[in-house]
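**Student:** A predicted structure for the sequence below; I have some questions about it.
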Amino acid sequence: MKIHPTAIVSPKAVLADDVEIGPGVIIGDEVTLGAGCVVQAHAIIEGKTTLGTGNLVGYGSIIGTEPQDFAFKKETVSEVRIGNGNTLREYVTIHRGTKEGSATEVGDGCYLMVGSHLGHNVRIANRVIIANACHLAGYVEVQEGAVLGGGTVFHQFMRVGRQAMVRGGTRFGKDIVPYAMADADNFLSGINVIGLRRSGMKSETRQEIRRAFKLLFRSGLNVSQAVEQAATMQWGPEATAFFDFVRESKRGICPANQRKGDRDEGGESID
């Protein structure tokens, strides 16, 4: 174990034998750091916070502190839980849950870039990329493989579907459906074709997702009607998950723009 002499590490913290702690770091009583974790200079990890194996916590990051919620009570016992193989770059902030027994969660293999913020009770799935200065309010959910562009802000309780791509510098208050390109405030432009190809998704599966997208956004039906019609049709698991996401939405979903001849990110018509 390598702990810089200027670091303040609680004797109650649970640290794996090969953990590295940089200068000026503060590690609180209830922190657990798994094997291969590196905490760089001046980071602070407090509260009931657990990191799995192979995580990097960047310079000046702050993890496990109290949520920014006026209703929060200091005696509340809540957590931050972070999985394995994540990179949290400089000045990332992650707040713990706001309700008793709740948690803010990050999965495995995620990359959070400089200055990104996860508010209380945010849930991040595996292999999510969050670019610089993204701000996620309380209870935001980001599903597996999504990519969030820099400087984007997300309203509380909304969801970002799996393998969605979100353009930087935008704002969202409604759910972003799986596999979509979101490129304007609360608007979608098409399917994240390049991302789906890079993930190894088969051509026939991409085509089925395209048909699901057209049924939902280009058929002239409203959302409820499209979901009802989809229920009468046969779909593979990915398209089924697409419609399940829509059916479960509580904040409503972002609409797609309706300009004739819209094209998705892969340069292929979605009409």
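**Tutor:** In hand now; what should we look at?
**Student:** use CA for all of it now, contacts and neighbours both
**Tutor:** OK.
**Student:** Where does the residue nearest to W235 when sequence neighbours are not counted sit: helix, strand or coil?
**Tutor:** Using Cα to Cα, 6 or more residues apart in numbering and skipping residues adjacent in sequence, the residue nearest W235 is E208, 7.6 Å away. Following DSSP: H, G, I helix; E, B strand; the rest coil, the label given to E208 is helix.
**Student:** try the one 3 residues further on
**Tutor:** Under the three-state scheme (three-state DSSP), the conformation of R211 reads as helix.
**Student:** next up, a second structure to put side by side with the first:
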Amino acid sequence: MGIHPTAIIEDGADLHPSVSVGPYSIIESGAVLGEGCRIESCVRIFGSTRMGAHNRVCHGATLGSEPQDLGFKPELARPLVIGDHNHFKEGVNISCGIKSEAGTRIGSHNYWMAFSHAGHDCIVGDHNIFANTATLAGHCEVADRTFLSGQVAVHQFCRIGAYAMVAGVTGVAQDVPPFALVDGHRARIVGLNVVGLRRGGFSQEQRTRIKAVYRLVFRSGLRSGEALARAEQEYPGPETRSIVEFIQSSRRGVVSF
């Protein structure tokens, strides 16, 4: 496929020979694109972007753009580091970093639907799905295999735990723990992400353990510390440890039922 004659590849951009670039796209000096990346039309990839192999970037997407931060200055820009096999649909926007040396980090095998967005200094794991216009404010952390539905808005510094699902048009102002399904104008736990757990290979025994832990932690009436300690004693297992560690490390508090 090669480089379209209308594309602009600035001197200093580092593209693997197998990279294809569509019409009217711009790749700035300093950008690095790995093997097999496919850049479609009218894409802009800013110079702070470091991209792995076999990523697809669709029409009108912007990667590594200036953060939406009133205090930003060009000399403060930090990298946007992207893994492998990600798919960025039309109009996706992901900001470069500004506050941390590591910058904004996106893992591998993520699917970003049209007009989804990740702000500066976000950390995103692997195999996540961001539906249309799903939005992460700055400094958010998303683990692995989550699903953020359409028009979800995640407040800055919030975390989304592994295998969680956030229903459409939900505002997330606190951490979403692993395996949970949350919904509402302000997110509340409304059950477990059972479909995601089944697809992820969790057994009936594991799903039952997760349900029991959530019942104990959120509905027993016990103080948080006591409930977490009892959960580890009564329902030992890696899923329990994951939930307990997530809640104990929360800075913004955790959404509840």
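**Tutor:** Looks like it arrived, so ask away. Nothing here was measured: the structure is a model prediction, and the numbers come from that model.
**Student:** wait, what's in contact with the residue nearest to W235 of structure 1?
**Tutor:** Contacts for E208 of structure 1 (Cα atoms under 8 Å, 6 or more residues apart in numbering) come out as W235, G236, A239.
**Student:** ok, those vs V19 of structure 1, which is closest?
**Tutor:** A239 (42.4 Å; Cα to Cα).
**Student:** that's a helix at that closest one, yeah?
**Tutor:** Yes: counting by three-state DSSP, A239 of structure 1 is part of a helix.
**Student:** Neighbours of it, how many?
**Tutor:** Under the neighbour criterion other Cα atoms under 10 Å, A239 of structure 1 is assigned a count of 23.
**Student:** Which residue ranges of structure 2 form helices?
**Tutor:** Along structure 2, the segments classed as helices by DSSP state H run 194-199, 204-219, 224-234, 238-248.
**Student:** can you list contacts of stretch 156-173 of structure 1?
**Tutor:** Under Cα under 8 Å, 6+ apart, the answer for stretch 156-173 of structure 1 is 136-155, 174-186, 192, 195-196, 245, 251.
**Student:** quick one on the thing from earlier: same list (the helices of structure 2) but as a markdown table, adding distance to S256 of structure 2.
**Tutor:** As requested, those are exported to a markdown table (distance: least, Cα to Cα, whole Å):
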| stretch | distance to S256 of structure 2 |
| --- | --- |
| helix 194-199 | 17 |
| helix 204-219 | 7 |
| helix 224-234 | 12 |
| helix 238-248 | 11 |
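**Student:** Figure out which of these is closest to P67 of structure 2.
**Tutor:** Closest of those to P67 of structure 2 is helix 238-248, at 28.0 Å (criterion: Cα to Cα).
**Student:** Superpose on structure 1 and give me the mean offset of the closest one.
**Tutor:** The superposed helix 238-248 of structure 2 is, by mean Cα distance after the TM-score superposition for structure 1, a mean 0.9 Å from where its aligned residues fall in structure 1.
**Student:** So which bits of that helix are buried?
**Tutor:** For helix 238-248 of structure 2, burial by neighbour count (16 or more other Cα atoms under 10 Å) applies to E239, T240, I243, V244, F246, I247.
**Student:** close enough to count as contact, H95 of structure 1 and I63?
**Tutor:** Yes: checked against Cα atoms under 8 Å, the pair H95 of structure 1 and I63 is within contact range at 6.2 Å.
**Student:** tally of neighbours for T49 of structure 1?
**Tutor:** When neighbours are defined as other Cα under 10 Å, T49 of structure 1 has 26 of them.
**Student:** that older thread, in structure 2, what residue corresponds to the residue nearest to W235 of structure 1?
**Tutor:** By TM-score structural alignment, E208 of structure 1 lines up with R209 in structure 2.
**Student:** Pull up the gap between that match and L216 of structure 2, please.
**Tutor:** According to Cα to Cα, to the nearest Å, R209 of structure 2 and L216 of structure 2 sit 11 Å apart.
**Student:** Check V19 of structure 2 too.
**Tutor:** Taken as Cα to Cα, the span from V19 of structure 2 to L216 of structure 2 is 52 Å.
**Student:** What distance do you get for N192 of structure 1 to I124 of structure 1?
**Tutor:** Distance from N192 of structure 1 to I124 of structure 1, by Cα to Cα: 19 Å.
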